[in-house]
Structures are given as C-alpha cells and as structure tokens.
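Participant: got a predicted structure here, sequence first:
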Amino acid sequence: MLRRLQSLTSVVLSLCFVAAAHAQVATPPATAAAVGKGAGTTPTPREQRAIKAFNTARQSPLQLNAFLTRMPKGADLHMHLSGAIYAETLIKDAASDLLCVDLTTHTLVKPSGTTRSIPPQPVCGEGHARAEGAFKDQKLYDALVDSFSMRAFVPSSGVSGHDQFFATFDRFRTLNKSHAGEWLDEVATRAAAQNEQYLEVMETPIFTDLSKIVSTIDWPSTPADPAQNRTGNATGTSREDLSHLRETLLNAGLRDEVAVDRKELDNALDARDRIEDCGQPSAQPACSVKVRFLYQVLRAFPPQHVFAQTLLAFEVASVDPRVVGLNFVQPEDAYLSMSEYHRQMLMLDYLHSVYPKVHIALHAGEIAPGLVPPDGLRFHIREAVDLGHAERIGHGVDVMYENEPQALLKELADRHIMVEINLTSNDVILGVTAPWHPLPSYRAARVPIALSTDDEGVSRIDLTNEYTRAAMDFDLSYLDLKQSARTSLEHNFLPGPSLWQQPDVFTKTVAACAGQPLGSANPTPNCLSFLQSSEKAAEQWELEHRYDLFESNLN
C-alpha cells in the first residue's frame, strides 16, 4: 500500500517496485451526472473483473463486507473525532485520568480527591465507582459501553435513538483532551485497515478564554429588515452590526485564541506521529492516512457565542493549513439551533465575505418529520447553500420536505455541492431508512454524493459498513461505490485544482496528466509537476493507483 509521504517525488520513488504491467489507461465508468448501474462509459476489463467479483460477493452481506474492506474508499469527509472513538478506548482513558463513574447515569465524573498512595487512586464517594473498576466488573464494563454508544439500545417511552445518541457525548466529556493524539491514531488505524487514505476530522477546540471574552458582549439589537426575515430572526445581522461586533471581539483578544488552538493541534498530531512511528523505518500503516481538520462551531448557543466561535474558526482556518474549513455541529433540532438557524446563516454570509478562501461544510437537513414542526423542514438546506455558502451538505435528510425540492436538487447538482451521506447515523438518530431516505433522490437528480460515517464509535460501525449498507439497502453497484470514493476526493478541502478536467466527471484528466495510465507509479514530468503543485490532485492520483492494484489483483 502506498504510504503518505511528504512529497510526490518520494511517493513515486517508493512505487518503483510496482509492476507497470498492471496499469492501464482507464476510462472511468461513472460520473456524478450519470448514476445507476451501468451508467457512464463502458467498464474497462479491470472493472469488469471487479464488477463480477462484487456481484458474487453481494449474495452474502458477510462476503460483501469482506470484499469492500479491501476496496479503496478515498476519504471520509464527515466524521467527528469524539464520536469516532469506540467506548472501549474511552473506558481505558477514563481509568488513566483517574475518573469516577456515576453508577446511576453511567457518566464519567471527576473524583472528589485522590489518595496519597503511589500510584494515586481516585476518591469517588457514595454512588460512584472508580472507572478502572470496570476492568474487574464485567457488568460495569458492559454498562459503560452501552452508555457511551448505541450498543444494545432499545427505544422506550420518552427515550429515542436520537436522545441516546446525543446523550452519549455528555457521559464521557470529562475525559482529558490530552488523549486526542491517541484518538487520531485510532481513527487513522481503522481507516488504513479499510483502504482509506484521507480524513477530514471535525473537532472543537477549547473555548475557555473565548467564553470569558464573549460574556461581556451583548448581541446587537438593530431590528431586521422584514425582507431579510422570511425564515427566522435576523435581528442584529446588518453588515454594520456584524462588522462592529467582529472588531470588538478582535480588539478584546480573540486572536490570542488562535495560537492556543494551533498548539492543541500540534500536541495531538505530534502524539499521533509518536504512537505510529511516522517517519521511522517502523512506521505503522496508519501513517499513510492524511488527516486534516474541520473546526467545529457549537450552534446550540446564544448568537454572540456562536458568532465568536465562528469568527475564531475563520481566523484559525485562515492561517493554519491543517484546518481546511469549518462546520456547525450539535443537534439541528435543538431549540437554539432551530430558532437561531436563519441568523446563523446570515453570520456565515457576512464572515464569508471577509474570509472568502475559508471552506464551509454544514450540517443541514439532519431533521425529519415529527422531530420538528413541518415549517422547520422547509428551508435549512437551501439557506445553508444560499446564505451559509456551504460547499458540502452534511446529511441533507429533509431535502424532499424543503420548499421546491426539485429546484433545490437541481441547484445542488448544477453548483456541484456534494452531500455527505451517513446511512447508519440517519437510521439510529432519525429513524430514517429506505425507502424514506433521500439517497435515491440525490442520485436521480445527479447531485454528487459520498458515503461517510459521522460518529463511527458511537454507532459502532466503520466506513466499510456504510458501503455495504449502501449496496444492500439501496442497490448501489460496484461502479456506484467507486464513484462515491472518487467523489469524496473531488470534494475534499485540500488545496489545489482537481485531477479531472470537469467537476465530478471522472473520464478525462487535466492535460498535464492525459495520455498515460491513471495512478501510474511513474507519471510523466509534466504530470508529476502538476501533482506536486496540488494536494487534492495528488490524493486523487493515489486513489487511482490503489484502484489499479485492487482491480488488477482480483480473481
């Protein structure tokens, strides 16, 4: 497997041993504008072998999962770091942090003190137990796994899958963020084992000082123009108001938080590299997985807090290339998420004008009938695109309930705005599965889509599970899944132009790389120069190389 290295030159040198005889000038079969089985150009002989092997495997979900584990998948563009960690790791880290467990709620809590013994032990008090006790008490261990995930969850009166899912995060949030490097290693190791090569990880930095700054600032009270208030509260969102608020926050020291957040990333990534021995002869396969970050903004807060977080996100992403964009998180159906949605999109509209190069992906439409009133389903995706400048939509489940859904689908397709599809998450949180899931509607409208995991630890899945589920529940073919992988890298937020001539059309490369085997270990000098100038294109070339190896070695 090709390792992620610092320069494409070294990548090429590392591939010299690969037999060039396997490489062929591929004519990729499917595009975002051509979906469904057999769509697009004629499959190559290599792809025909892969299709045959896939169709044989899909007769059994277990065989199909095994086949898809090895299949190159490109990127997972929608994953939250805290939600991607399995409960077993969280229990181990809780013991390391000397935390206690509330035995009623199975929530991690800080101890009332620690003993003077060597090593020190937590003092937990009545109704609490040491987290490390779970290793000697199977019932406690099982209860914590269930508390931190969707394992064994059964809905009951007043407690839905939605409630359980979002409650898990509060139960382990006491964990020290010093474990972030270990957590990055966990997700990268899992990704490498499934032939993934790139992750855009959503993470929320510490906001301690920022909260102190915002606590002294009120939201502007300027009334909104009625014309700007069609779908919600727009008070205080004039350009003048927001510009003044931005200057107030910057003058109060908001930029000091940029260095704090960057240091947090330094520590996490350095720890990950140490764990994986990256750059050493003993480097682990996880080192080959490139990791970048999306800055998480917590949307279920008052407007001045959300604006300050969003401003900080834009500031960090403007100076740190490891932070490739931002996203809004927390339940979209929460009171403040719903009541403030329109105003938050107006904030993004303004800040995008100040920081136009910062990428934006947004959770939008992660709601369903019954979860919110019908009016709440009418406008979230459209405003995310038209006001929030979203380049990718996370979930997009309510699209067919939005105003003029067919026009919205056409806009998404025409503007090449990709939708991140999270099938298991939509099932366990919203109760939305086939035939009520909009995946077929997106594909029929030629909207680019890519499969992703959302919170693979809480859901206890991986990306292969989502590929298998898409094939079994929605009848996606091998070529459809290959298209999803290509689409994931077409819409990542890495710098540089795409490998492909036209957006979401995977049939012709740019001129510099035309006329040679896709993913070749020995690209021409012109192509090599282009790939060295574009991180995005280099990852796309790597994916084609992986497909060459995968498809050439199938029986």
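Facilitator: Right, received. Where do you want to start?

Participant: switch to C-alpha atoms for all contacts and neighbour counts from now on
Facilitator: Will do.

Participant: how about residue 550: what's its closest non-neighbour residue?
Facilitator: In this structure, residue 550 finds its nearest non-sequential neighbour in residue 71, 6.7 Å apart by C-alpha to C-alpha, 6 or more residues apart in numbering.

Participant: give the contact list for the nearest residue to residue 258 once chain neighbours are set aside.
Facilitator: Closest residue in space to residue 258, ignoring its immediate chain neighbours: residue 316 at 5.6 Å, by C-alpha to C-alpha, 6+ apart. When contacts are counted by C-alpha atoms under 8 Å, 6 or more residues apart in numbering, residue 316 touches 258, 261, 262, 323.

Participant: repeat the analysis, applying 10 Å as the threshold.
Facilitator: Residue 316 makes contacts with 255, 257-259, 261-262, 295, 310, 322-326, 358, as judged by C-alpha atoms under 10 Å, 6 or more residues apart in numbering.

Participant: what remains of the residues you listed if I keep only buried residues?
Facilitator: 255, 257-258, 261-262, 295, 310, 322-326, 358 (16 or more other C-alpha atoms under 10 Å).

Participant: burial check on the residue nearest to residue 550, number of neighbours?
Facilitator: 24 (other C-alpha atoms under 10 Å).

Participant: dropping in the other structure now:
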Amino acid sequence: MFYYFVAYLCLMIKQLALCALLCTPVCTAIAQTDQEKTTAYYNKLKASGDVARLAYFFSQMPKGGDLHHHYSGSVYLETYLDWCKDKGKYIDSFKYSIVDDTAADRISIDALRKNALHYRNLMSLWSTADFYNHSAPQVPPDQHFFNTFGFFSPISGNFKAGLAELKRRALQENVQYIETMLSSVSVSIKSTTYNASLYRHLATRDENGLTALFDSIRTSLAKIAIDTAVTNYISALRDARTGIDDGNFTMRYQTYANRLKDPSTVFISIYAAFCVAATDTNIVGVNFVGAENDPVSMKDFWLHMRMFRYFKSLPQFEKIHLALHAGELAPGMTRPEDMGYHIYESLTIAGAERIGHGVDLPYEDAQAILTHMAAKKNAIEINLTSNEFILGIKNERHPINMYHDGGVPLTISTDDAGVSRSSLTEQYIMLAERYTFTYPQIRSFVLNSIEHSFMNPYMKTHHKALLQRRFAAFEKMVAGMSK
C-alpha cells in the first residue's frame, strides 16, 4: 500500500510540475510592460475624447528634438517687449513698430501693457493671435505670418537672452534638443554684376555654362569680406551659446540664405552660409527661407537649386548638411504647374537631407518623392500649426499619412512657436486629435527627431540613450496612473 501511495504522490508532483511549465508562458504573456500599459492608456484617452487628459499626457511625454525651428519666430512677443524696455525702445502707437524715444506718436512699453486696445493690436500684428476673430479687412494669412517678422526683427538679435529662454521653455516641456535656424550671415559684398548672366542661363537652362559662371563668381568674391563675415558670425554665436548645452539639453544651429533676393545676392549668401557651417561644428546645417510662392522665389527656383548643388559638389562643403523648406504651397497660391517639382528638385538637385513642410506632395510626383525619401532615409519635418495658418491645409488635406505610409521618417516640429502662440506639446496634441497614429508610432516620431538630427554621432548616441531613459520613466509613470 505504501508503494502505491508513493507512486501516486510522484505522479501528482509530475503533473503539477507540468502544469507549472505550461502555465509559465501564459502568465508571462498576460503581464504587460510599461510601454504596453502606456499604449492601452493612450488608446483609452483617444477613445474617450478626453482632450484635457491627452494634453497632460503629451505635456509629460519626452519629445526628443525640435528640428524645424526658427529662432526669431520662436521667441514670444512678451519677451521682445521686455527687451525693448531694457534697451529704451518705444512702440509707434499707430504702426506698432519699434521706435526710438525721439519718435513722434511713441508709447512706452509700460503704457502699452496698461492699454488693452494697444496691447491687443500689437499682439495681432506681431503674432497670429486672434487673426480669425476679426471681421475687418485683413491681409491674407500667409502674408500676415511673414509680416510679423518685420515688427520684432529690430530687437531679435539679443541671441544670448533668446537662446536661454528657448532652453528654459524646452526643458519645461520635456524637449532635450533644438536645431534652430539662427540667422543668415551678414556679408558686406553687395554685387548685382552677375545678375544678367545668371538670368541668361536661367532662360536657356545651360547647366554646364552655369557651373562655369558659378566658378567665376565664387573666385571673384572678396575673400577678406567672406572671412570677416564668417569670423563675426562664429564669434557672436560663441558668446550667445555659452551655458546652453549640458548633459540634459543640447542646441545646435543652422544658418540660411533668403530666397527673395536677387540671384547674385542669393549666391553670395549661400556661399557664406556654407563657409560658416564648414568652420564651426556647432553650426550643423544650411537652410533656405522666404515665402516659396513669392514671385522671385518662383522665378528663380531653378537657379537656386543648382546653386545648392554646386556648393555641395565642392570638396570643402560635401559633408555640410542641408535641410530645405520645400513644398510649402497650397492650391491657388501659384499656378498648378508650379506646384509640381519643388520637393523633388530640393531632394534630387539640391541634395536636401530633410524637407521642411512638404505639403504640396499630392501635386508632385508623389511616388517618386516617397520612394526617394524612404530609400535615402530623408526625414519630413511636419509643422501642423503653421501649415494650417499659412496654407489652410489641415486634417485629411495634409499629406502626413502619405509620408508615413510611404516609409518616410516623420518628425514633429513647431516652426515658429512664438508667432503661432504654440508649442511642441500642442503639435503632438493636434497630431493625436486629427490622425490615427498609435502611441508606438508617435514614440517613433520622437525617436526620429534625434536619429535624423544633424548632431555628430557621439552626441546623437548620448541623446538616444537619454531619450530612452526618459521614455522608460514616463511609461512607468503612466503605467502607475492606469492601474
């Protein structure tokens, strides 16, 4: 009897062990990771339409970097008014421009702030605030947007204070990297000598002759003037960026040329920008600014793209990163046929590694663009707020889903947060409200903002590790909230 009891007991132990073995994978599968719990919580917020909690979710979420960021358009007007007061400047009470204390019709900054009418008028001119709340005749939204820069530009060169403010705001909303378009390079050379020749090559599309002309222009430029401009720019940046970088935050800079100038001036500006980027490693890229639908922009686009290709072909500049505004166009802003090539040529002729905006994708050879960008891992910089205001493009009209489905790396950015009275947090809230992206997909967009930055490999590795740690802490917090 004892033998049978022992045999029965052994059989039961084996069965229990087998059950434990079989149950282990099931129990492991049931246990959710913090990321899975965060995904479930995000899905719950989306389904409930609880925008307030969604806003809190994104305010706490790590956001990595902001890659499409204009310095002067990102400082808020309240700060610009502080700077005006500090420098003894006043505001013209009719035009709302910055004036000296000797000007007629001046009003002090303190008096302006106490006068609700003047203050709101200034806010409506220096930013996009309340634009759609007015019924009086107004300039078009895109013109209004670009006009704002003319009001605060006389005071915006206070780079040291401005960069410090941008860093404080970035840290507050869990942003660890900004790649800002700081300013163009001020070159004393003012030459229109070559404009006739440039336009002749534009008319004939003589690319070989154009390259020879570019060589001639570049070698004829006063090297002393270029070197002086480069030295002054780097010196000003060195002073302004002191104390900005630390273990938790990094800022890098792009310089740029303005596409609205005559072609000789644009060529000189691009050359100076490349020289600066080749001299200082903190200047990580070159860009191109100005309204893309401007008549000068449209007329000279072919020349502009070949200028960038020319400078990228020079050995001393071949490693310079290039991010270009392209496709910031909507139907009606120009002729239909003029919307068919800006993104494509910015990529394939100029050699852009990232595209800013890219909104006119549906009106170009979208498949060729998506194939190129996916293969080259060229990222698209998505700017939802400014695309809506400047172009009137939002929701399903925006090609964000086309880029994503085409395998193009997406990054979410602010463009001009001060002008738009917005933030990177708001961009993610809009992304969640308007589109069906999952939390893992949104998480990947944040990771893209570091992966597709122009930081050097060492800094990129540092920020990838920092971002992963921040996501781990964030997801642990959300997992605790969702119990």
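Facilitator: That came in fine, so what should we check first? Predicted, not measured: the structure shown is a model, and the values here were computed from it.

Participant: about what we covered before: counterpart of the residue nearest to residue 550 of the first structure over in the second structure?
Facilitator: Aligning on TM-score structural alignment places residue 71 of the first structure opposite residue 61 in the second structure.

Participant: would you map the strands across the stretch 301-450 of the second structure?
Facilitator: Taking DSSP state E, counting those that start in this stretch as the test, the strands found in the stretch 301-450 of the second structure are 323-326, 354-357, 379-382, 410-412.

Participant: read off where the second one ends up in the first structure.
Facilitator: Counting by TM-score structural alignment, strand 354-357 of the second structure lines up with residues 392-395 of the first structure.

Participant: how close does the matching stretch sit to the second structure?
Facilitator: Mean deviation of stretch 392-395 of the first structure relative to the second structure after superposition (mean C-alpha distance after the TM-score superposition for the first structure): 0.1 Å.

Participant: contacts only, for residue 76 of the first structure.
Facilitator: 191, 196-201, 420, 450-454, 463, 485, 488-489, 492.

Participant: center of the second structure, which residue is that?
Facilitator: In the second structure, the C-alpha nearest the mean C-alpha coordinate belongs to residue 68, at 1.0 Å (C-alpha atoms, centre = their mean).

Participant: you'd agree that one is in a strand?
Facilitator: Yes - with DSSP: H, G, I helix; E, B strand; the rest coil as the criterion, residue 68 of the second structure is assigned to a strand.

Participant: can you give me the strands for the stretch 201-350 of the first structure?
Facilitator: With DSSP E, counting those that start in this stretch as the criterion, the stretch 201-350 of the first structure has strands spanning 290-298, 323-329.

Participant: so the longest one aligns onto which residues of the second structure?
Facilitator: If I follow you right, that is strand 290-298 of the first structure. Using TM-score structural alignment, the partner range for strand 290-298 of the first structure is residues 250-258.

Participant: and the matching stretch, how far from the chain's centre?
Facilitator: Stretch 250-258 of the second structure sits 11 Å away from the centroid of its parent chain (C-alpha atoms, centre = their mean, to the nearest Å).

Participant: the equivalent of residue 401 of the second structure over in the first structure: how many residues sit nearby?
Facilitator: In the first structure, residue 401 of the second structure lines up with residue 440, judged by TM-score structural alignment. Residue 440 of the first structure has 17 neighbouring residues, counting by other C-alpha under 10 Å.

Participant: so residue 440 of the first structure touches residue 474, yeah?
Facilitator: Yes - in this structure, residue 440 of the first structure is within contact of residue 474 by C-alpha atoms under 10 Å, at 7.6 Å.

Participant: shared neighbours of those two, which are they?
Facilitator: Among the neighbours of residue 440 of the first structure, those also in contact with residue 474 (C-alpha under 10 Å, 6+ apart) are residue 434.

Participant: for the stretch 201-350 of the second structure, what spans make up the helices?
Facilitator: Secondary structure of the stretch 201-350 of the second structure (DSSP state H, counting those that start in this stretch): helices at 207-220, 223-240, 263-279, 295-313, 342-348.

Participant: give me the mean distance between the second one and the first structure.
Facilitator: Relative to the first structure, and after both are superposed, helix 223-240 of the second structure has an average distance of 1.4 Å to its aligned residues, where the measure is mean C-alpha distance after the TM-score superposition for the first structure.

Participant: which residue is the nearest non-sequential neighbour of residue 336 of the first structure?
Facilitator: Looking at residue 336 of the first structure with C-alpha to C-alpha, 6+ apart, the closest residue is residue 300, at 4.9 Å.

Participant: next: residue 322 of the first structure.
Facilitator: Residue 322 of the first structure sits nearest to residue 292 (C-alpha to C-alpha, 6+ apart), 5.2 Å away.
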